[in-house]
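>>> Predicted coordinates and the sequence they were generated for:
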Amino acid sequence: MDTSQLSSSKSRNGDIYKEKATINQYLIISHQRDTTHVDTTLSIYKDYKFNYLRKDNFNLIAFSNIGQTYNSLSKEFGNNAILPLFGARARHFNYMEVDDIHYYYVPTPFTELFFKTAFQQGQVLDAFFSVNTSPQFNFSIAYKGLRSLGNYQHILTSTGNFRLTTNYHTKNNRYSLMAHIVTQDLLNQENGGIKDEDIENFQSGDEDFIDRAVFDPQFENAENILRGKRFYLDHKYDIIKPSDSTANGVTVGQTINFEDKYYEFYQSTNNDFFGDAFVGTILDRTTLENFYNRFYFDYNNSVLGNFQFNFDYNNYNYGYDSVTVLNDITLPNRIKGNTIALGAKFSKKFGKLNIAGEILANITGDFDGTMLIADATYIINDDFTVNTSLKLNSSAPNYNYLLYKSDYINYNWDNINSFENINTRHFVFDLKSSSLVNITLDYTNIDNYTAFINTVDGIKPFQSSEQISYLKIKLGKEIKYGSFALDNTILYQNVLSGDGILNVPEFISRNTLYYSNHFFKKALFLQTGVTLNYFTAYNMDAYDPLLAEFYIQNDTEIGNFPRLDFFINAKIRQTRIFLKAEHLNAAFTGYNYFSAPNYPYRDFAIRFGLVWDFFL
């Protein structure tokens, strides 16, 4: 970690004196109260996270414009929810959930600025500020905004994520709270991709089509938007605080989470691309109000371990403001109700072994749902750590599988009483070793797998009667020699049963060869190299802009194209600078690259940006 010293000032007897604050005093706290600290170092893993999502997107492939959706090259089934999720999942990659919000403790005011260029008249900026007004009280405020026109017609993106957080504890540390307010709006113009007859023109490399604005997309009059606001509070009180004189601790707490969101698809004039419509101007709006309240009781014993008992109340209201009659059948306009769930958690440390477990189940309400997690971590030594986890989950499909209504006739359905719970069994074995290799084995077994599929009547929700078995093996290893390093990540995937329903590439790989060194008496730290991304060809999921969802297709194979990036990254004090030539091989390895059927991947581009941390 960066050991540079940061100054803070205090007053003593009327005199000002300097006190040094180290970087590890600038704390970042998760909603589960796990703590890390601000890291101003530069590494290859910071390069992987220097993107719009600010996350490592190894298993994602972006669409042509920043801020559009991503196609998933591997599937994740680690969901803990026992209630349906809101739909429009393709719009949720940059939607900040509770897990994405952090809280802070800083000895001096702390600011971070993230900037990166976009495509055609735009940029993305994430500005963050945090301050402790006292040792007990902190607040932070942040805003991430994006606007990018894009290289194709009618794909402008404009997004904003506002975050306000606070955390507080009393001087005796018996009472503490964490709270946040988040408002988000994610707007995308939609064009349906390029037409089938233009795919050959795109792949030909003809100079007349290198300017992507010459392509006529499927339509140029639609947009979708996801908006949401959330109010979150987690507070607790230690009735009995563990100390040297007592081995027991008793805590009571409450978590409140209210979220109001909606998804809207607007099209000025209906288009045959989606089939017949009831009206000429399309305006589909889906809303969800969800109120969650958890009361919990913690008992901590130094011998027995930590126990938590939960009582959860959920109130949900999903749907539409009007009733639809289709083929003499009246579709309901709302799914609303209440659920009560009971749960428990346990954790205990036995020397180098940590074990944890959690169970949660709905006991009343219209939705059945259960979740069970068992986790064990063993620290063999400083270099070897082994983790295993088993997760069992049963929950209803997302709301838009159960009920959807649109001004387009084909996009209306009611599966509330016909779709079963999705039952997932998920096992993970993880070995981490810096000297050997990092290995993750991930096996998932699913009953009633639910997805969207293209039928003769358009895109429809589909629930499989076939059991899905899905295996992933991920290897990661960095090899260093002097100032040079080769970082490798390889993912092997196999759909053991359910092929054609769950489609993924067999291999995904990322290999980075780079050079690192200090210059100018260590005032400058430089990293430069090349990154190769690749995945094998497969029947990649297609994208539906009306639903903002991906759907299964088995007609078009996409993949087997390399993506080569050249980068120069530098660190000067607490500023990290990133310069990258993206997809520099686009012209000489062939124009056969797509992010989804009819949606070309990004062409060669040079982009730059920075992350600037400063401490007052």
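Good, I have the coordinates.
>>> Please make it C-alpha for all contacts and neighbour counts, starting now.
Noted.
>>> quick one: the helices in the stretch 101-250 of the chain?
Secondary structure of the stretch 101-250 of the chain by DSSP state H, counting those that start in this stretch: the helices cover 196-204.
>>> Find the centremost residue of the protein, please.
Phe93 (5.0 Å; CA atoms, centre = their mean).
>>> ok, it touching Gly67?
No - using CA atoms under 8 Å, Phe93 is not in contact with Gly67, being 9.2 Å away.
>>> put this beside the first:
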Amino acid sequence: MNFKRYILTFFGLLISEVLLAQFSTSGFGTGTQSTNNFPQGKTTEKAKSPTGRAGVDDSTKVIYGPTSTKYFLEEDVFNNRKKLYTIDTTIGEGHNFNFVQRYRNMYQDLGNIGTAIRPIFFQAPEQIGTMLGYDAYSLYAFKPNQVRYFNTRSPFTNLVYVTGGNTQDLLQFEFSRNVDSLWNFSVNLQRIVTNKQLVTSSTSTNKNALGHWDFMLHTNYQTKNRKYQLLAYANLSDHNSNDEGGVLPQGRTYDLILQQGNNTAILNNAATRDKFYNLHLYHEYVGYKAFQVYQVLDYQTRKVQFRDPDYIANWTNGFYPIAYDTLGKGSRYTTNAAVTGKMKLDSLYNESQYSIFEHKSGIKGFYRGFNYRLHLRQRFFGFTNPLYNYSISRNENFLGVWLNQYFKDSTRAFAELEYLLTGSDFKLNVEFQGKWLTIGGKAMSTSPTLVQQVTFNDGFRWDKNTTAFVTDRGISNNMQTYHAYASASPKFGKLTLRPSVDINLINSYIYYDTLSFVKQATEDIAIFRAGLGFEFRKGAFSTISQLYLTTTTGPDLIRIPKIFANSRLAFDLLYKKKLFIQTGLELHYKSNYYADAYMPAIQQFHLQDKQMINGYLQADAFADMRINRVRLFFKFANVAQGILGNGYYAAPGFLGMGRTFGFGLQWLLFD
């Protein structure tokens, strides 16, 4: 509680500084780019420093705008791409505040912003090695490749507030300021809050569905001779969810629930908390362009908890598959007093603790379009299940190489290989990027996650090292994935086509069955996906559409809709040369399929055969506006409800968001 108060106090001080800056300066303008990649604005006086580092002069009038405030990404520095980005002031995407729509409907959540989320299409793991395996909320946390590192003399503020209807609220705050010309300091804040959609019992007074916090401090620094550069951030992510478990059918069909309403939740008092701290640092020394030394450091601590005090009742109604113990006999499984105090009688409690330190150290360089990297990566991690009195600590060592070639016609080809020295994990990736054609392939062998290896609580137990648990054993064998893909973007006047094809072959696929127990397939699974997208613009009218057709072979363990389609129709308007408006309609459709259900006790999505998620055409009307540095949007979500149907299910047991009206604001301040 004290920590949150400190955050709010710091947030208030930053807003106060921004407001004071607004009263002490005026105007917007477009600066120029200096030879040292430092955005230059117009000033009446230059600040001087005895150290030779340019100071930040707030005493004189400075005029800055979105083109003079630049940022860069760690990935570009890492790959020796000296690329600066300007602040995006275009309109057309502000209304897609929901993370599902932000990623073009390629994810499935539980109907509300901030709920457990998973990809619709199969995705191979991003890293090799032994990962934790709790990823239902990972998409909402800040990631290294998303951090914008600024270099700007004027204070920059990006404030976003969205009230999305049905008590969906999103707040994002970004503030950046240079200490001097070589050192920048920034802060990011994100808050997601929403209420429950389903009706709880009369004994439950908690209407909050979830609350999510992200708080990040980040900085970047380079020496005057530009030989050394450092990028670093500290991040806190805290996700609290009051899990509902979906609707309680009460003898009705799911279609009848859509028609009649009165949607009662299965779980009334269950709750999840997923909290982690992360420290990240990247630094490099450039002796010569062809020979550079770099290092990436990461440290993270994480605790994942779930509690349901109504476990027996929810086991009786069939939500939990198995009760292992005769409850009511006091302390179970562990002698840890701190843990047994949380394990109330007739309740289910799950806890996992995780810490990791990782470094990637190596050399890199470039010469006449050729880039290379060589690295050694080491991971030291510890995992504890206090209920099971189970704890492990381990280190893993990886070697990797990355090669990239740019050609004179701006095409590029690259290949990377990483290998686990003490196991069978590996990753091989090759790709060619032409002017309008991209083709590539990836092969991976990945270890099962820690959650797939060992889990223990009242409802779910497995351990790869023992046969004591009769129902299932944990997974110890690697999963192999092979992915080939190609895409093109030919242009025909004002029309751009985007055909694509993806082929995935998965061996020893690891999944969670209909009882939410971990399993491993004994047969190969193949996934074939063909896509066709197009973009057409003429005058004030524009349309962007995407269609995917997917089929699978092998055991029915990866459920994907056979038809997936997105489309946007939009018109651009200009009112009195000041107000820019884009208004239109966005459409999304998925065909019928048995989408995976969510089990909050282990934070995993699993197979289910009880509810077909019927195809539904979702239509959202929107209007995005911009006047000066302020962007607004108005959104009428699911506008076709009652016309094309009574609604839809976002996931098994979870209704999609009904017809709602949302509003959002983004305010960019540059001085």
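Done, it's in. Everything quoted here is computed from the prediction, not taken from an experiment.
>>> rewinding a little: which position in the second structure aligns with the residue nearest to the centre of the first structure?
When the second structure is aligned by TM-score structural alignment, Phe93 of the first structure is paired with Leu139.
>>> Return the distance of that match relative to Asn195 of the second structure.
20 Å (CA to CA, to the nearest Å).
>>> still on that earlier bit, the match of Phe93 of the first structure and Val100 of the second structure, how far apart?
Separation of Leu139 of the second structure from Val100 of the second structure (CA to CA) stands at 10 Å.
>>> how close does the residue nearest to the residue nearest to the centre of the first structure when sequence neighbours are not counted get to Asn57 of the first structure?
Excluding the flanking residues, the one nearest Phe93 of the first structure by CA to CA, 6 or more residues apart in numbering is Thr69, at 7.0 Å. According to CA to CA, Thr69 of the first structure and Asn57 of the first structure sit 12 Å apart.
>>> circling back to that earlier point, to which residue of the second structure is the residue nearest to Phe93 of the first structure aligned?
In the second structure, the residue matched to Thr69 of the first structure (TM-score structural alignment) is Ala116.
>>> Surely its match is in a strand?
No - under DSSP: H, G, I helix; E, B strand; the rest coil, Ala116 of the second structure sits outside any strand and is assigned coil.
>>> list the contacts for it?
Shown in contact with Ala116 of the second structure (CA atoms under 8 Å, 6 or more residues apart in numbering): Asp109, Leu110, Ala136, Tyr137, Tyr598.
>>> roughly how far apart are whichever residue in the first structure pairs up with Tyr388 of the second structure and Ile329 of the first structure?
Under the alignment (TM-score structural alignment), Tyr388 of the second structure pairs with Val323 of the first structure. In this view, Val323 of the first structure and Ile329 of the first structure are 10 Å apart by CA to CA.
>>> tell me what the longest strand belonging to the second structure is packed against?
For the second structure, the strand with the greatest residue count under DSSP state E is strand 348-367. Contacts defined by 3 or more CA pairs under 8 Å, 6 or more residues apart in numbering; DSSP states H and E place strand 348-367 of the second structure against strand 291-308, strand 370-385.
>>> List the residues that contact Asp243 of the second structure.
Residues counted as contacts of Asp243 of the second structure (CA under 8 Å, 6+ apart) are Ala209, Leu267, Asn268, Asn269, Ala270, Ala271, Thr272, Pro600.
>>> Now with 6 Å, please.
Counting by CA atoms under 6 Å, 6 or more residues apart in numbering, Asp243 of the second structure makes contact with Ala270, Ala271.
>>> Over to Gln480 of the second structure?
For Gln480 of the second structure, the contacting residues are Met444, Ser445, Ile506, Asn507, by CA under 6 Å, 6+ apart.
>>> counterpart of Pro561 of the second structure in the first structure?
Pro561 of the second structure maps onto Pro505 in the first structure, by TM-score structural alignment.
>>> related to what we said a few turns ago, wasn't the residue nearest to the centre of the first structure part of a strand?
No - according to three-state DSSP, Phe93 of the first structure belongs to no strand; its state is coil.
>>> Please report which of the contacts of Ala116 of the second structure has the highest neighbour count.
Of all the contacts of Ala116 of the second structure, the most densely surrounded is Tyr598 (26 neighbours; neighbours counted as other CA atoms under 10 Å).
>>> What's that residue aligned with over in the first structure?
Counting by TM-score structural alignment, Tyr598 of the second structure lines up with Tyr543 in the first structure.
>>> ok, and the closest non-adjacent residue to its match?
Leaving aside its sequence neighbours, Tyr543 of the first structure sits nearest to Phe550 (CA to CA, 6+ apart; 4.4 Å).
>>> what helix or strand does that neighbour sit in?
Here Phe550 of the first structure sits within strand 549-552, counting by DSSP states H and E.
>>> contacting residues for the nearest residue to Tyr320 of the first structure once chain neighbours are set aside?
Closest residue to Tyr320 of the first structure apart from its sequence neighbours, by CA to CA, 6+ apart: Asn333 at 5.1 Å. Shown in contact with Asn333 of the first structure (CA under 6 Å, 6+ apart): Gly319, Tyr320, Val323.
>>> Fine, thanks again, bye for now.
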